[in-house]
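Everything below, folded, please.
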Amino acid sequence: MTPAELSQAVQAAVLAAAQAGELTVDVPEHVTVERPKNRDHGDYATNVALQLAKPAGRPPRAVAEILAGRLRGITGVAKVDIAGPGFLNITLDAATQGELARTIVEAGEAYGRNEALKGLRINLEFVSANPTGPIHIGGVRWAAVGDSLARVLKATGAEVSTEYYLNDAGVQITKFAKSLKASANGQPVPEDGYVGEYIADIAKAVTEGVPGVLDLPEDEQLQVFRTEGLKLMVAEIQRSMAEFGVHFDTWFSERTLHDSGAVEKAIERLREQGHVFDREGAIWLRTTDFGDDKDRVLIKADGETTYFAADAAYYLSKRDRGAEVSVYMLGADHHGYVNRLKAIAACAGDDMDRNIEVMIGQFVKMLRDGKEVRLSKRAGNIITIDDVVDWIGVDAARYMLVRQSTDSTITIDIDVVTSQTAENPVFYVQYAHARMSAVQRNAVEKGITRSADFKPELLSSEWENDLLGQLGEFPRVLAKAGELREPHHVATYLEKLARSYHRFYDNCQILPKGDEEVTDLTHARLWLADATRTTLANGLGLLGVSAPERM
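Sure, this is the predicted structure:
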């Protein structure tokens, strides 16, 4: 019995009590059942009696007594105790708990997936770094978190479209082009330009790809370096993202908003909503009506369109393309964007608390030999995605960057995450999967196949009970991660599951030794090991991390 099935059983008990006139209450849409910290309190606990006491007009313990009587009659429930003010502590019989192993193995890759967010259409935009240089460490964090979040959202029933917004218009692109042009001509890079070996590499590629470019007039040269350099930089970003296991459904060009007239149309739509006004020759959006600290300029007095106008057009584009919720994942230095982006949604007539979500990620530090690593030879003064992958590999990078809440700064110790010790979280989790895969191989070598005559009641030790309890939590953890937009809950869960498995492995002999007989317990534990392997593989897959069979 899974926690979800037990929750439904408790709901059914409430309904039966209400229909029998024992309780005058509405059946709750969802009943929470949780694993108690103290295992002497049973396998699961619920506070549903406390929630129903007030509407029922009865003391919580009286409500608990009614529900306990009905729950004790459910097949698979061994015991129901009432604790404290009215908590229900439920103990399942060993067979019912152990049956979960079969459920997981038979579900395979589908185990854990649910419909908590079924039908919700989400546009998930992440990384979106200016295409003027390699992806830096902050963007690498969003690449790992964003891609994992997309996988989690899809696994919980949402329709997800992933998007990279290319800021390919404006001042920074001009600075990028001037930097390339200067490098190609052997001139110093402008003081406010871009530096690093990658600038020289791209400049050389442009001159080789467009013969005679250096013979053109300066303004024509600049245009060539702008166009061709941008293509090469975007291709480089796409390469690094693909090698990191991240693929976007859409690469959206800011320039298309300007070239198609979408910016002007967006301003008119916002004007029709009553939030656009003219002042001192400029066109403004009254964002202060919705919590912004000041109103924002859309078009300056000289006729120049602002970045904010493009932001407004981009949000409306997402909505027009079917996004019910637009999720923006921004860097640590973008706190000021939260209110202004939400104000755009409100000015467009949307619900700023529902139709738009803005996530802010904190900084990442890399340590080696106890000292912070700050520089990249190729990029000049930043750590790039290629640096991170070279130092610790894709699996370790993705896992460590997702492992903590985006609200917190991450410190990654290169020496730790490249070690094969229990101190290395990604190794610890992957090793649990590899260990189970080794069990399966050893079983095959001994001629042992997992028997279909599974006796789940044999999985009754404290270590088996603990492991089964952890396995049952996976669907709920996944639903929580999707609803809160926090994939780090999956990583936290995997480490707990790996810990439970290692304890089980160390205390419960799975395969017979020497001439020992193959027993029903052997087969039962093989089912449990396979269920754990399946769950770990599913969880790692959601983080974009491999589940190795050998280490």
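
going forward, measure contacts between C-alpha atoms and count neighbours the same way
Will do.

Following the chain past the helix or strand hosting residue 181, name the next helix or strand.
Residue 181 belongs to helix 171-184 when assigned by DSSP states H and E. Counting by DSSP H and E, the next helix or strand C-terminal to helix 171-184 is helix 197-209.

Please give the structure of this sequence too, so both can be compared:
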Amino acid sequence: MTPANLAATVLSAARAVFETRGLDASALPETATVERPRNPEHGDYASTLALQLGKKAGVAPRELAGALAEELGRQPGIKSVEIAGPGFLNIRLDAAAAGVLARDIVLAGESYGHGETLRGERINLEFVSANPTGPVHIGGVRWAAVGDALSRLLRAAGAEVGTEYYFNDAGSQIDRFAKSLYASAKGEPAPEDGYGGAYIAEIAAAVQAAAPDALQLGEEAALETFRRVGVELMFAEIKQSLTEFGVRFDTYFNEKDLHDRGELDEALGKLREQGHVFEADGATWLRTTDFGDDKDRVLRKSDGDWTYFAADCAYYLDKRKRGFGRVVIMLGADHHGYIGRMKAMAACFGDDPDQNLEILIGQLVNLVRDGEPVRMSKRAGTVVTLEDFVDALGVDASRYALARYSSDSPINLDIAVWTKAGNDNPVYYVQYVAARTANVARNAADVGLTRGEAAAFQPALLVHEKENELLKALGEYPDVVARSAQLREPHHIARYLEEVAGAYHRFYDRCQVVPKGDEPITDLSVARLWLNDATRQVIANGLGLLGVSAPERM
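Presented below is the predicted three-dimensional model:
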């Protein structure tokens, strides 16, 4: 029995009590909550429902708890219910009800943990969106890992998700990029406000290989060639490095398309219709202060050029026109000031900024070696790139490490820790359980031990305290997935997997699965193999949400 199933049983019991006593059923919540008590001696699960409902129902909480305990005691799978304090319910499951979870997990396979808490939501999730003026740097690497994990989480929770990379191929930064490539090709230093790093020389050489006559053109035509071909080459490299990192986007959206298709004019027209556009000092403005922004924002400058903010408005409108009810944008720490203006912009379009737009801010990440920051890149000069990160840690460790911490916290990742083959390395600790459970299954097969038919599984045999501890941990997985998706926090998955790994190691040390020597295969051996395999499934499912492999051997 999972916590979700037990919570439904508790709520059903509450409905029965309310009906029997003639109490107002409108006081009942849509869902009930059960939690694992800190002290295992207090039971398998605890509920505070009687405390929550007592006042609303006009019944003393402890009296209501007594009625709930009596009703729950009649439900299959519940061994006992005790009342504690002013009305806490401490619930113990019978062994069969607890143990059957192992079978349910194995039979559910990859779908175990998937739910419908976000069913009906269409979410556009934009992340990374690094400018095509250089390789993805360490900040973008964090969003690549966290954003991709979040997209998997949201889908597991039932949402329809479209992942998106916004390709900034218009604007002054592209001009500076083209000038830097052109200067490199001519053997000259980069412009004062240009880009450096060995990659500039590499891309410049690649442009010349693709367009051998580029330097023979006039400066204007040459710059356009270096701009067009250089951006294509740089973005192709960015896409390739992200693909090798296991991150693929549903849509790569070009900013230039917004301009070419007239979508900035369309957005401006929509904002005018809503009554929030005004003219001042020869420029066109959006009155975002009407919705809490610290100042109004220019959409079109007095010289007729569009601002970056105008493109942001057009891009947001484009996403909404494509049918996404919620637009989620993941930005770096240096974009914190964008939240107010973007929320106000959504309101100017007539949207509810709390429902239709969500902005997540990620903090800085540093890669360290021997306590000192790793700052210099082989190709990009002063920053660490995705390539550098993967070279240092590997894909699995990189993705796990970056997704393991709350995005709003800065982190320092020690290369020595994350490349060590030992329990101090969190990803190794979890992946080792994936490999150990696979090894147990192989050893079982070698001696003729198989799970057999599901109907022959005897869950009531799983009575050892370490079996019970592991079962309770496995049962938490669907709730962890739902909560992580709702909070947009994949790090809960990583921390949960480490708890499961610890519970499995304790089970493995105390509960023999595969008979030794001439020992017979028993029904308990079979039951424990189901539990072993259920653990591997949960570990594999959880690691899959983080984009990390579950190896069969290590």
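
quick one on the thing from earlier: quick one: average offset of the helix holding residue 181 of structure 1 versus structure 2, please.
Its matched residues in structure 2 lie on average 0.2 Å from helix 171-184 of structure 1 after superposition (mean C-alpha distance after the TM-score superposition for structure 1).

same check, this time on stretch 100-107 of structure 1
With mean C-alpha distance after the TM-score superposition for structure 1, stretch 100-107 of structure 1 averages 0.4 Å from its match.

Next, the buried residues of that stretch.
For stretch 100-107 of structure 1, the neighbour count (16 or more other C-alpha atoms under 10 Å) marks 100-102, 104-105 as buried.

export the residues you listed to JSON lines and tack on distance to residue 258 of structure 1 and secondary structure?
What follows is those, written out as JSON lines (distance: C-alpha to C-alpha, whole Å; DSSP: H, G, I helix; E, B strand; the rest coil):
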{"residue": "100", "distance to residue 258 of structure 1": "56", "secondary structure": "helix"}
{"residue": "101", "distance to residue 258 of structure 1": "56", "secondary structure": "helix"}
{"residue": "102", "distance to residue 258 of structure 1": "57", "secondary structure": "helix"}
{"residue": "104", "distance to residue 258 of structure 1": "51", "secondary structure": "helix"}
{"residue": "105", "distance to residue 258 of structure 1": "53", "secondary structure": "helix"}
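
Between those, which sits nearest residue 251 of structure 1?
Of all those, the one sitting nearest residue 251 of structure 1 is residue 104; the distance, using C-alpha to C-alpha, is 37.3 Å.

how near is the closest one to residue 550 of structure 1?
22 Å (C-alpha to C-alpha, to the nearest Å).

next one: residue 12 of structure 1
Where residue 550 of structure 1 is concerned, residue 12 of structure 1 sits at a distance of 45 Å (C-alpha to C-alpha).

Quick check on those two: which one has the bigger neighbour count.
More crowded of residue 12 of structure 1 and residue 550, by other C-alpha atoms under 10 Å: residue 12, with 16 against 12.

What is the equivalent residue in structure 2 for the more buried one?
Matched by TM-score structural alignment, residue 12 of structure 1 corresponds to residue 12 in structure 2.

what's the next secondary structure element after the host helix or strand of its match?
Mapping residue 12 of structure 2 onto the secondary structure by DSSP H and E places it in helix 3-21. Going down the chain from helix 3-21 of structure 2, the next helix or strand is strand 34-35, by DSSP H and E.

Can you state the mean residue-to-residue distance of that following strand versus structure 1?
Looks like 0.7 Å for strand 34-35 of structure 2 (mean C-alpha distance after the TM-score superposition for structure 1).

now that strand, how far from the chain's geometric center?
On the basis of C-alpha atoms, centre = their mean, to the nearest Å, strand 34-35 of structure 2 sits 24 Å off its chain's mean C-alpha point.

Give the other helices and strands that that strand contacts.
helix 3-21, strand 45-47 (3 or more C-alpha pairs under 8 Å, 6 or more residues apart in numbering; DSSP states H and E).

Tell me which of those sits most buried.
Of all those, strand 45-47 has the most neighbours on average by mean count of other C-alpha atoms under 10 Å, namely a mean of 22.

Mind listing what's buried along the helix or strand just after that strand?
Once strand 45-47 of structure 2 ends, the next helix or strand along the chain (criterion: DSSP H and E) is helix 49-57. Neighbour counts using 16+ other C-alpha under 10 Å place 49-51, 53-54, 56-57 of helix 49-57 of structure 2 among the buried residues.

Next, the angle helix 3-21 makes with helix 49-57 of structure 2.
40 degrees (axes from the mean of the first three to the mean of the last three C-alpha atoms, to 10 degrees).

What is the mean deviation of helix 49-57 of structure 2 from its aligned residues in structure 1?
Helix 49-57 of structure 2 differs from its equivalent in structure 1 by a mean of 0.8 Å after superposition (mean C-alpha distance after the TM-score superposition for structure 1).

What lies in contact with that helix?
Helix 49-57 of structure 2 is contacted from outside by 23-24, 27-28, 32-33, 60-62, 64-65, 68, 86-89, using C-alpha atoms under 8 Å, 6 or more residues apart in numbering.

helices and strands around the helix holding residue 181 of structure 1, which ones?
Packing contacts for helix 171-184 of structure 1, counted by 3+ C-alpha pairs under 8 Å, 6+ apart, involve helix 197-209, helix 218-243.
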